[in-house]
Structure formats: C-alpha cells, structure tokens
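> Below is the sequence, then the predicted model.
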Amino acid sequence: MSDLIVQDTKVSCYHCGNDCNEQDIVVSDKHFCCNGCLTVFEILEDNQLCGYYDLNQNAGVSLKAKSFKGKFDYLNEKSVVNEILDYEDEGLAKVIFHIPSIHCSSCVWLLENFHKIRSGVYSSRLNFVKKELAIDFDPKEVNLKEIVELLATLGYEPNINLDSSTKKKKIDPETHRLLLKIGVVGFCSGNIMLLSFPEYFSLNLENVVDAGYQRFFLYLNFLLAIPVFLYGAEDYLKGAYRSIKEKISDKSSVLSVDIPIAMGVVALFVRSTYETFIPHTAGYWDSLAGLVLFLLLGKWVQQTTFSYLSFDRNYKSYFPLAVKMKDDSFKNVKDLKKGDSYVTHHQELVPADSILISGNAWLDYSFVTGESTPVRKHQGDLIYAGGRQMSEQISLEVIKPVSTSYLTQLWNNESFIKEKNLKTTALADAFSKYFTIVTITISALAGVYWQLHDPSLVWPTITAVLMVACPCALTLSLPFTMSTTMSIFGKNKFFVKNQQVIPLLTEIDSIVFDKTGTLTESGKEQILFKGTALSTSQKKMIFGLCNASVHPLSKAIAKHLNGVGKVEVDYFFEVKGKGIEGIVNQNNIKIGSADFLDIQDNSPKETKVFVAINGELLGYFSLVAVFRNKWEQLLTTLKSSFNIHLLTGDSDQSKAVLKPYFADNMKFEQKPQQKLDYVRTLKSEGHKVLMVGDGLNDAGALREAQVGIALTEDVQAFSPACDAILDAKEFVNIGKYIDFSKQAIKIVKISFLLSVVYNIMGISWAVTGNLSPVVAAIFMPLSSMSVVLFAVGLTLLLAKTKKMI
C-alpha cells in the first residue's frame, strides 16, 4: 500500500503572516495577501531594508482593506499642522507621533530607519515603551501629510488627536490594558474556583451522573483557563520568549526575570492539561488562574504606588522658573495661559509657544534642534518654546500653555546627557544577570529530588520555586528610593534632573565654586561709579543695556540705576564672561571688562565694569561683593570632607578673605573656557567633581563636571547643561543634600539585602514542597511592596529626622 502524502496548501503572507485565502499575490516566490502588504515589501526592498523580515518573520501589520485615500487631507491645512508640530523653521520641523501598532523589534528597526525610506526626513527616534516616534524633517522637501501617509502605508498609522490637550486626562493605555486583563482573569479565576468545589470537598463520585458533571466541569475549567494563559499571562510569555531569542542571537547577555515566571505558568498549564484529558483529575487550574491574577494585581499595585510617589516629580518640581509680566510682577511659568503677555531677557528661555509683540528677537534653538546659529524673528512671528533669546529684552504673548513634558524633554536633551557609571545600578544589573539562571537551576534540582522521593510534589515544587523567587524587590528599591529622595529635595528647593544625579552626588570628592552670583549675593553689591559724571540720558542707556542681560554684574548695575527711566535698545550683543555691547538711541555702548573694551587697567585690582559710549571711556563701576549668609559655615563644613576650589571671572580683591578656605585652589579672572579646562584637568587626575555656578558663564564647566548645580535667584535662565537647580536661599544646605544622598544609597543597599534574605527564605520554603504555587504568587507581589514600602518609609523617616519635611 503506497504512502498517502497530505500536503498543507495553507499559504501565509510574507509580510504580515495572514492566510492568503482571498487573494494570493506571488512576487519572487513570496506570497502576499493584498496589494498593501506587497507595496510595503516593495518599499523596503527598494530601500534595501528587508532586514526588517530577518528580525521577525511576518513582522508586518496586515493592510488588507486599508484605504488612506483622502483620509489625511486635513494635514494640508496650515493651522492644523501648526497644532501638531513641536517646532518649525525654514529648514527643519520636528514632530512626535503616537503609534499604537508598534509591537516588536522589527517595528523598532524599521521606524528607526524611516529616514532611509523618505528623502527629506533627517532622523527618526522611537520610544518603544511610550510608542512615540520623534521625526525631524525638512518642510521644503517633504510635508507632514506625506510622512503620515507613508507611515500609514507601512502599517504604522499615527494616532493624531488635536483635542487631546483640552480633554480631561484619561487613564493611560497601559493601565487600561492592565485593568482589562485583571477583569478578564478575575472573571475566569472566580468561575474556575466555583467549578472546582467538588474537588475541594472530595464529593463521592461513584454516582455516574456526578462523575459526568465532574468531567464536564474539568473541560469547562480548561476553556476558562485558555484566556488566562494566552491573554492574562501574555506579557510574561512574550518577555521570556524575546529574552531567550536575544540570548540565542547574542544580542543580550542577560536573561529576563520573566523567564522563571513564564516557566512556572507554562508548567502549570501543561501539567493541568495532562491531568484533565488523560487521568481526568482536577489538575491545577485554580492555581494557574489565581497565580496569574495575583501577578497582575501585584503589577497594578506597584504601578499605582509608583505613580502616587512620583506624581510631584514633574516640571512643577523640577524648575522654579518664573517670567516677568508686563506689569513687572512675576508669574510661575506653569500658571501662564493663552493671551498672557510677558517679557524674556537676554539668555532666558522662551517657556511657551508665543507671538513676538515687540523687541529685537534673535533665538538660539540649539536645545531644540542642535543648531546654535541664532534665528532672527520679527514682530508677529511665532516663537517656539525652547528658544533662548540672544538679544535684548523682548515682549511676547502666549498662544499655547506651557508644555511641561516638552520643557522637561529639552532639559534632558540627549546633547547634554553625560556618561555615567553607577555602582548601585551595576549591583542591580549583576544580580539580575545571574538571578534567572540560579532560580531555574534550583527549581530543576528540586524537581529531580522530589521525582526520586515523592513524584506528586514535583510540579507543585518546581512552579512554587519559579513563582516565589522575586527580583522585583531588588530592582524596584533603587528607583523608588531615588524618586522619594527627588521629591524630598524638591520640597527643599533643590531640583535634580533625574535619578542618576543622586548616586553621583555620593561619589563627589572635589567641589568647585564660582564666586559672582554663587558665593556672593546677586543684586546686593555696593556700587560706586568712578570717572566722568554720568548724565541722565547716559544712565538711561546704561540701564537699558544692563537690564537686558541676566549676568549678576549687569543685574546689579541695572538695580543700582533703577528709576532713571526706560529706553528702547536697538541692538544687543553679549560675550560671555567679558561684557555686553549695544546700540541705544543711535549710540554705541560697550560695558564690561578692560579686555572687552580693549583698554589698559593698571589701577589697584577690584571688581570693575568699564563703560564706553561711542568709543569714549567714561569710567567704571566699582563693585564690592556681599557674601551670602553663612557662607563661611558652609565652606568650613565642606572643607573637612572635600577638596574645594574657587574659579571666578572677578579680580582677586577678595583673595585674602577666601584664602583660609580655598588655600591655593583659587583662580581669578577666569574665562568660561578656562573654567571648563580646570574642571577637565581635575577629572583627568581621577577626581569626581561637583561644580556650583550661576548656570550662564559656567555652563561649560557645569556640563563637564560629574554633577553641575546651577544657583538661581528671582528669574531663572534655563540651563540644560546643569544636573540640578538650587534656590539661592538654600545655598548653605549643599552639604546637607550630599549627605542625604549618601544616606539614601545606604537605604537602597539595605533594601537589596532585605530582598536577598526574602528570596533565600522563600526559595528554601518552596523546595520543601510545602508552598503551593498560589501562595507563592501572593507572596511575590507582597514581598515587592514590602521592600518598596520599607525603602520609601525609611527615606521619609530619615528626611523627617533631618527636618527636611
């Protein structure tokens, strides 16, 4: 009798994996279910991007019955485009899209290479967690509609909702998805337990009718367990699959902590399926359902707790920024609303999308675009948030409220991110690296032991070990402690950029101070003018020019001349660390150092600001600095634990006063580049450097240091180069913040130890065979929360004892 060969005639689409049962288009031996999938393949092939299919087979999204004709025509309207774009000028536009269909590594790879598909697109950067795609493009070469249509054609249609900013904030999609899973799994779990009652009470099954019902209930439990397994536990199963796949392909050396959880879930499902259909016994369906339910509930509790603890870690806490309104009052930028009129000074950041009302606007958009060449703007022009005014004071009117997320994004611009090697993070990474391997090994050994002694305990023991082992407590203690510390610092007017700053503060061994505006109080200098007596009109011009600058010396002179009257500044230019120049009432004015005015200064050294009008030297302002309250106490305290240094652009008239604290570690008349070089030299010698400056002339040094702290007074100049902003009134507490950071890291290490102790105890209990998988599933999230609450509670208690809350 000849063998009967049955061929599988099922054909899958090369792009999306769907069956080609309605339409089968064959090109180059590849099958496609529709013209849409074929089009995407041809686009990728033409651009040599078919590596998309190497990462994941059938990675694409099905485009069957998709039609985009006319759908995006509204993107031809300029007013609509302006609502969507984050930034636009002649050669560059920036936009961020939310793309819900992103689902795998192939999606990441393709969207990160989107600029290779469409000319005119400069770059594309994907945030996989938030499913956000940031695109920079040339609006002269490609428009927004064309980009959106191409994304939709590729199967990645953006979710564009112009009303989102005005609607009440809804629950985020990830939380909604988690709650939906909890609802589905909770329903299935409750019914499985209800149908398992006969097993719980060991009912007499000799009656044929009862036995028939029992088998029916078993099969029904199996059906109820399918959504629990495939839907409720999908995140753990997918996470484990991706981790193993990356490990095999050498893309990662760390096995995910999802692997032991996924193995436990699979073990319960497979064993229970066998028990149901072979010996027709109850299996572990209730344990599986309860396990997944408690895992999901634990994740939701952790997520909710994290949101509760982190709610004040937004822009309101990060920046004490304020803007000057037209009536000379100040308003926090978070309170700005559409129609408000305010002024922006030289070197200050435009906090909200605004219309230029008056003034000479030259905007540096380097924090937005990376391009530092100033852009000229005229009256009535739109000025985007994030631009730094490089000329004199300008008046603006808000057309969009402040976008807190956008300004936070600017402060965390990748151009200003420093390389950081954190010992604490390294400890967590090392633990996670070996945790999965050790857990799987212990569960396997326990399984072998019980197979030899009591086979009935093999599966319960293996699953219990895999479930009770929990690295979550370890990996959560660091971010929760750091988040709490950031919140405490914020309440004390010390606003750090991110969690990484706190561990870095604990490694500092050298502190470098600026003097003007840092050790000394801005605006409280004793000022005398020496030279030709100034007329009222000259004082007005000098005031107008100095008032446009935010340098501490310029602000001090402007305050000294306040009340003489206002004049319009026609041109303004500032050289950092040297001086300012401008045109007022057709007069050329230069104010600054002797070098800036190109003159010789042989008189006794003091802090001088020279003034020349139309090339004629009129004299100079002599400034005697007033040091901050308790500055000696701070330096005395810090000197006992750190090497302290002084870098200043001022003269050395205060040298004798400062020498007892800084000894020979003082440099006077330093330019911004010299400050940066000094910090760089300290780092090259192996020192961990903290730089404290005013955030303007010290920007280079702040960025070069391991940690840069910008001290701020009444109006803040936004400085992404710094790692933290400190209210000047809290200057004396710098040592206190460093000490608290060290205590916070100790709390993290204690939490690590507590987590390790829990895992040892839990696994020891599990291998005895006395711990059920369901109880293990309950203990795992409870252990995570207990360690987190321990870390957070101890941090808050420490803050209370130090009177920081």
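Sure thing, it's come through. Numbers count the residues shown, from 1 in each chain.

> C-alpha from now on. contacts and neighbour counts both.
Will do.

> The top strand by length along the chain - contacts with which helices or strands?
Using DSSP state E, we find that the single longest strand of the chain is strand 616-624. Helices and strands touching strand 616-624, by 3 or more Cα pairs under 8 Å, 6 or more residues apart in numbering; DSSP states H and E, are strand 526-531, strand 607-613.

> what's the following helix or strand after that strand?
Note on strand 616-624: by DSSP states H and E, the next helix or strand toward the C-terminus is helix 631-639.

> OK, contacts around residue 675?
Neighbouring residues of residue 675 by Cα atoms under 8 Å, 6 or more residues apart in numbering: 647, 698, 700, 701.

> Try it again at 6 Å.
Residue 675 makes contact with residue 701, according to Cα atoms under 6 Å, 6 or more residues apart in numbering.

> do residue 15 as well
37, 58, 60.

> which of the helices and strands packed on strand 616-624 is buried the deepest?
Ranked by mean neighbour count under mean count of other Cα atoms under 10 Å, those are led by strand 607-613, which reaches a mean of 22.

> from the chain's centre, how far out does the longest strand of the chain sit?
Here strand 616-624 is found 47 Å from its chain centre; the criterion is Cα atoms, centre = their mean, to the nearest Å.

> Residues touching it, excluding its own?
With Cα under 6 Å, 6+ apart, strand 616-624 has contacts from 525-532, 607-612.

> try it against this one:
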Amino acid sequence: MSDTMQTQVACFHCGEDCNNSPVMMAEKTFCCEGCKLVYEILHQNNLCEYYDLNAQPGVNQRMQVRRDKFAFLEDEKVQQHLIQFKDETQVHVTFYLPQIHCSSCLWLLENLHRLNKGVQRVTVNFSKKEAFIIYDHSATSLRAVAEVLTAIGYEPYISLNDMKEKKPTVQRKMVYQLGVAGFCFGNIMLLSFPEYFSGSGHTDAAMNRMFQFMNLGLSLPVFFYSAQAFYKSAWGGLKHGFLNIDVPIVLAIWVTFIRSLTEVATGNSGYFDSMTGIVFFMLIGRILQEKTYQGLSFDRDYTSYFPIAVSVIKEGNPVPTTLPDIKINDTLLIHHQELIPADGIISRGEALIDYSFVTGEAAPVKKSVGEIVYAGGRQMGGNIEVLTIKEVAQSYLTSLWNRDELKKESDTNTSFVHLLSQYFTWVVLLIAVVTATVWAVKDPARIWPSVTAILIIACPCALLLASSFTNGHILRILSRHKLYLRNAQSIENLANTTHIVFDKTGTLTGKSGTEVRYVGDTLSPMQEMMISSLAAQSTHPLSNAINNYCGNSSSYPVREFKETAGDGISGWIENQYIRMGSAAFVGIDPKEEQDGSVVYIGFNEKPVGLFTVRNGYRPGIRGMLENIRNHYNLSVLSGDNTREAASLRILMGSSATLRFEQKPTDKLDYIIHLRQHGEKVLMIGDGLNDAGALRQSDIGISVAESTNNFTPASDGIIEAQQLSMLPAFIRLCKANKHIVIISFIMSLAYNITGLYFAVQGILSPLVAAILMPASSISIILLTYSMSEIYGKRLSDKGLSANA
C-alpha cells in the first residue's frame, strides 16, 4: 500500500474520476476541457437546471470530435436520405442519440431551442433513444443542429448504410447483469450445500465458515451490479414523487442482503442464496417483459397500416400496386385527395399539396415539375405523376397517423390497469408494515421471511403485461384480417359501439356490379374523352364508374381541377370548362327522379346530360347487415337521391335511420347529434366526403379499395372485401376485454394466494422470486392461447362470409 492515499474527485458534469489533472472553473471540478465547455454552454444559456434533475447527469467529453466531422451534412444528396420533410419554413429529421440515459437528457434535449434559435421543437423517444427535431432551415442547418447536439454530449449516430430500422433487442447490459446473477446464484447454491446438511454432523465448521465468506463475496457483484436495473427504476420514480413497482423489489433485496450480513457477522450462513435468487429470477422476468414489449413495438411499427394500393405507371398504364411493393424510381400516379406514400420528384402535372398530416398547417403548397414532394402530403389538385426517390416510409406514415394532434379525447383515457398500478405499491407497503407489526408481537423471527416474501410476491407486473400483450396481439390478429386500427384504445372504442353509421356509395356499394347509363345530348368521341379525363382526376366511385364507361381514355391534360366535397368536380380541358356532379352544382333543375346515383354533365355552363350509376352491394353485405341490425342501432348517410330508399330499407331493417342527399356538414351534424344523446358511434365511410364525420365519431373506419385516399382522421382502415366481417371484428374486440379481465382475475388470485402464505411467514423469499416470472409466463401463455382461439374463430367466420 502506498504511503499517500489518492482521493478520487468526481467530475461535476459527468461524474467520471478526474485523475491527477482536474480542470477547475467556478469552484467546480471537471475531468476534461470538454465537460467544462459543456458546462459553460449550459451556464451561458441559463440551462443549469439540467444538473438539478440528476447528479452528474452529463456524458463524458474526453473523446474530442474533429471540427469538420459533420461537414458531409451540407451535401444535399446526404440530406435527402436523412430529412423526412422540408418546406419553406421547417425541416423534420430524426436522430439516433445513444447517449440518452436519464430524465436530465430529456429535459436538456427538449430545451435545445434555447441553445440553437433555429430549432423549433424536439420530441424525445426515450426507449428508442431517438430525438425528432423540427428546425427552421433559414435560421440554422442540419450540420449546425448535429454540431450543437455533439457539443452538449449527444453526438448523433448517423450511418446511411443503416438507415432502415432493425428489430430492437434487449439491452446488452441487462443480459450481462443476468449472466453475473446466474453465475453467482448457482455457485452460492453449491457452496450452501454443506449448510443444508449441517445438522447431520457430517460437515466441518471451519469449512462452513469459509463457504459463508465465499458466499458473501459472490453476493457483492449481484447486489452492486446485477440489481442496478431495479435501483435506477425505483430511484427514478422516487425523484418524481412516485412509488413504482420496483420499490418493493429493491426493499426486498436490501432487507435480505442486510439481514444476511448480520447473520454472517454473528457466525451464521445468511440468506445470500435467496438474495441472489431474487435478483436472478426477477431479471429473467424483466427481460421477458422487455422482449414482449419490444416485439409488440416492432410489429406496431412495421405492420402494414397502409395496405391500400397506389397506381404505378408501368408500360404507360396505371397498375394498382400495394405500398410495400413500390420501389425507388417507380412512377406513381397520384389522384385528387390521395396520400403521397413516398418521397419523390414531380415528373408530370402541377401539385397542390396539403401537408396538414405532417405539419398541422392546412394551407396547400403549390409544387411544379422537378420539385420534391414528401410522404404524408395529400394531393388537392388533379392527377400528378411522382418519381420515387425513397422507399415507402411506412413507419414514418404510421408515426404521422399516431401523432398527438390526431388523437381524440377518448384516446387519452387511462386504462384501469394503469390506475391500479399507481396505488398497488402503497397497498403492498401497507400490508408489509401491518404484517411486520403483527409478527413483532407474536413471533419476531417471522418478520424477515414474511415481509421479504410480501415485497416480492405482490406485484402487478403480470397484470400490466397481460393488458399490453393482449392488446398488441389482438391488433396483430385484426391486421392479418385487413383491419388496421390506430392503437389499443381503438379496440375498446370498437367494442363499446352502440350505433353504427354507414356511408353508402363506396362503402356499402362497390365497383362490382356497377351499371352506368347516359341520358342527354349525344356526346362526340372527343367529349367522351374529355369527360373521361376529368373523371380520372377523382377517386370517387362514381367518377371511376364514369371513367370506365367512357373507355378510360383519359388522355387530355386537365387545368384548374377542383373537387367540391359532396357536390362535384370541375376543370378546364382544351378550351372547354366542364362540370360534373349534382344538379345544383352543374346548374340544372331536375324534372324527374332517376334510378340510381345521378351525375350531371355541363360544358361551358351548358347542361348536356346525365349519367345514372347503379352500384351493386358488396359481397356479404346483406348477411352482415342482417347479423347486426338486431344488436345495434343503424343509420345510412348518403349523398344520393331517395330512389333506392325502399330497397335499402329492406336491407337495413325497419328501425334503421336513412338519410339521403346529405352534405359532408350534414353527416358531421348527425354524428354530433347521436353522441349528444349518449350513443357510442362507429362511422364507416370511404374517406372522401366523410372526414368530418369520421373524426367526430367515437371510432371512424375508412374503407379502402385499390386507392390511397383514406383520411388521417380515421381510427382504422379496412379493406373493402373484409367489410362483411364487421360483426366478427366487433366480437373479437369485446373478447379482448374479456381476456384482459380473465388475466386480471388470474393475476389477482395469484397475488392474494401468494400474500396469504407470505404474511404467515411460510413462503420462502426465493420461492416468491421464482413465482414472479413464472406468473408472467403463465399470463402470456393464457392471453396468447385465448387470443389465438378467438382469432381462429375470426378466420372461420371470414371463410364462411366470403364463401
């Protein structure tokens, strides 16, 4: 041992040892100039509250970053790979920041605008260690943002070869902690064997004493290293004034360890096997839960929420193509009201893009040939062609669909499971205190085993896991059957439905069995081509039917195309101004009712005739309506005339409400009226004229059929051919709640049974630690098997419905 004792001095910023050359500033010690520089930056910008949230929260800055490291971010080609959206005022980008580790990191990153005035907003995803950043490119640059992040200790990890997300894995450190705990636990069990047989007289006392100290040594890595995951979680909750479910576990570990130290000091063996076993088996349960949650998160990110096809130009013809099959350099034909699924360059036509899905700003942006358009924008003008420069960003579109601005009030409801977990820890601690008090009077020797077992056995982990796992698995089953719900709250809303409202055209009716007739002045071949060209700009089912009737010969460019929701479409072709739509829109006074949906035609403000379109009902719709009309209140909101009222009445039942000639505002007002009268409304529409009604309903589902025109206001997307399975989908969502309740009862029974034995002091803490992950496994197996049984029934229903 040296004569002089070295004193370790921790860096004020990062907590690292300052060695023999500390850097001093303002009576604070830093390990390097880098940490000092970060402190100076934060101090100058009044951001030192960062240090109040956690002790030594910073990231070590000894590794210097070269000055020009991020110069490559000034290259426009590189920026195109990283930037998710860009317009005249803002840029959206997501950086992976592996240094994120505590609440101080979140606070500092979300205050990044105070360090760089060009940054507008930062949203941190702690679990993924990602920061979504919006900045004003006229005030700062991508390089500057990366450099300021690096300057404060959060250097972005940027690898253009690794841009695609990979399935998340369990934290490597937790695996190492499990390995250390397993090694020490196994060896302590072996070294404890002589103690188990000490009463037989065949053991050596000196040898037993040596084994006791060896067990103590093996327990130290478990106590100080392997149990860190529980310490951090518990301490994080306590700092924010919240007792989370890890607090009782930490108490159990500490009580067992301290009691064991006392036993060894008095010549006994202690309970190191129990303490290390608690940590080992609890880590198994924690890793099991983390893998389950991450698996669900991975599926949620990559599930094909946008299964709708978009038209890809192949050999001069538009071919419907599902989004995952779109490749770079494909030419997409984007119609009016369609969502742009991938970043691309406009190669034909003039775009009027609504980026409200991305930015929240509703003002459309004009784009011309050669300009970039981004995924998530909606074309509000006529047809355009877009050459893709990126693959379809389904995970990015999903994040837009799930953004906070689109969440309804009902989405913010807190599950009863999470409400329960808030008070669970207090109840457990109360039971432990009461039990300790009782045994202190009756039998003090039972205080330790009873209290420790209570702290371990009583935990809502299995219940929390059951809720998340069941919801996630039901979402997967629904997506396999082409119903894509926004989130788990949508499952509950669908299950609680009391009134179902249908749009008619494009929802109950489809393309199959469409019959089109023309009545009026004789149309020349050129006029038919003009009508076809105008109709081709719209994705409305009536426009598609007329386009097909006219020979789908849409070869004329359309100027100043405009679609008025609920009324019709108009535009200039050559020197002709053409209107198509309702009588009032075209300027006609209808003298007699026509059979079917009617679309009037006018050239240069002069009416020339009308098309009548009779759409056949989708396969399976009649059976579906017969199934649900005795269980739910039904309504149909249609923009058509009342000609089909009699046949629709037979289909919907005598109690159904039928409303015709409905404008989008009429549909919206009707939904509001139903909800004001206590109805839980499910609205099903085609996403064209129903955006307001879908948004206002408790749950809105958009029907998709070979087009990419669903509305972001919807809570779900259903492929048209699956609409007949609606009753089975609702039953599955109701079953989801039953499965969670059954799991809750099972978990509650487990906790009550465990507590019954624990309070009596007859349940070993080690056995309690083994039962904890075992209960989680049993809950997962139960929820998985029950979900699959209901999912199999759903598949059988689907086969019979489509037969």
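Done, it's in. Please read these numbers as outputs of a predicted model, since none were measured by experiment.

> Where in structure 2 does the longest strand of structure 1 fall?
Using TM-score structural alignment, strand 616-624 of structure 1 corresponds to residues 606-614 of structure 2.

> how close does that stretch sit to structure 1?
Comparison of stretch 606-614 of structure 2 with structure 1 after fitting gives an average deviation of 2.1 Å (mean Cα distance after the TM-score superposition for structure 1).

> show me what contacts residue 129 of structure 2?
Residues near residue 129 of structure 2 by Cα under 6 Å, 6+ apart: 97, 98, 100.

> And residue 397 of structure 2, by the same measure?
Residue 397 of structure 2 neighbours (Cα under 6 Å, 6+ apart): none.

> Try it again at 7 Å.
Counting by Cα atoms under 7 Å, 6 or more residues apart in numbering, residue 397 of structure 2 touches residue 376.

> corresponding residue for residue 13 of structure 2 in structure 1?
Match for residue 13 of structure 2 (TM-score structural alignment): residue 15.

> gap between that match and residue 149 of structure 1?
19 Å (Cα to Cα, to the nearest Å).

> Confirm that residue 101 of structure 1 sits in a strand.
No: applying DSSP: H, G, I helix; E, B strand; the rest coil, one finds residue 101 of structure 1 to be coil, outside a strand.

> Pull the number of nearby residues for the nearest residue to it once chain neighbours are set aside.
Excluding its sequence neighbours, the residue lying closest to residue 101 of structure 1 (Cα to Cα, 6 or more residues apart in numbering) is residue 156, at 5.9 Å. Neighbour count for residue 156 of structure 1, taken as other Cα atoms under 10 Å: 20.

> what residue of structure 2 matches up with residue 156 of structure 1?
So, by TM-score structural alignment, residue 156 of structure 1 is matched to residue 154.

> what about its match, is that helix, strand or coil?
Quick answer, by three-state DSSP: residue 154 of structure 2 is coil.

> Roughly how far does it sit from residue 123 of structure 2?
14 Å.

> re earlier: in the match of strand 616-624 of structure 1, what's buried?
Using 16 or more other Cα atoms under 10 Å as the test for burial, stretch 606-614 of structure 2 gives 607, 608, 609, 610, 611, 612, 613, 614.

> and the contacts of residue 15 of structure 1, which are buried?
Buried residues within those, defined by neighbour count using 16+ other Cα under 10 Å: 37, 58, 60.

> What's the first one aligned with over in structure 2?
Matched across to structure 2, residue 37 of structure 1 falls on residue 35, judged by TM-score structural alignment.

> go on, residue 237 of structure 1?
Aligned partner of residue 237 of structure 1 by TM-score structural alignment: residue 231.

> Its match: what's it in contact with?
Contacts for residue 231 of structure 2 (Cα under 7 Å, 6+ apart) come out as residue 250.

> Try it again at 10 Å.
Contacts of residue 231 of structure 2 were listed using Cα atoms under 10 Å, 6 or more residues apart in numbering, and they are 224, 225, 246, 247, 249, 250, 251, 253.

> Next one: it relative to residue 247 of structure 2, how far apart?
8 Å.

> What of residue 356 of structure 2?
Distance of residue 356 of structure 2 to residue 247 of structure 2, given as Cα to Cα: 44 Å.

> Out of these two, name the residue with the larger neighbour count.
Neighbour totals were compared for residue 356 of structure 2 and residue 247, and residue 247 leads with 21 against 15 (other Cα under 10 Å).

> Quick check: buried residues in stretch 622-640 of structure 2?
624, 625, 629, 633, 634, 635, 636, 637, 638, 639, 640.

> so the first one sits right up against residue 727, yeah?
If I follow you right, that is residue 624 of structure 2. Yes: between residue 624 of structure 2 and residue 727 there is a contact under Cα atoms under 10 Å: 7.0 Å.

> What segments of the stretch 451-600 of structure 2 are strands?
For the stretch 451-600 of structure 2, the strands defined by DSSP state E, counting those that start in this stretch occupy 483-485, 499-503, 515-520, 559-564, 568-573, 576-581, 597-603.

> Just send those back as JSON lines, with distance to residue 432 of structure 2 too.
Compiled in JSON lines, the strands of the stretch 451-600 of structure 2 are given as follows (distance: least, Cα to Cα, whole Å):
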{"stretch": "strand 483-485", "distance to residue 432 of structure 2": "43"}
{"stretch": "strand 499-503", "distance to residue 432 of structure 2": "48"}
{"stretch": "strand 515-520", "distance to residue 432 of structure 2": "75"}
{"stretch": "strand 559-564", "distance to residue 432 of structure 2": "67"}
{"stretch": "strand 568-573", "distance to residue 432 of structure 2": "70"}
{"stretch": "strand 576-581", "distance to residue 432 of structure 2": "73"}
{"stretch": "strand 597-603", "distance to residue 432 of structure 2": "72"}
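
> Can you tell me which of the ones you listed is nearest to residue 655 of structure 2?
strand 499-503 (12.0 Å; Cα to Cα).

> for the closest one, the distance to its chain's centre please.
27 Å.

> Quickly find the element holding the residue mapped onto residue 77 of structure 2 from structure 1.
Using TM-score structural alignment, the equivalent of residue 77 of structure 2 in structure 1 is residue 79. Residue 79 of structure 1 is located in helix 78-84, with elements delineated by DSSP H and E.
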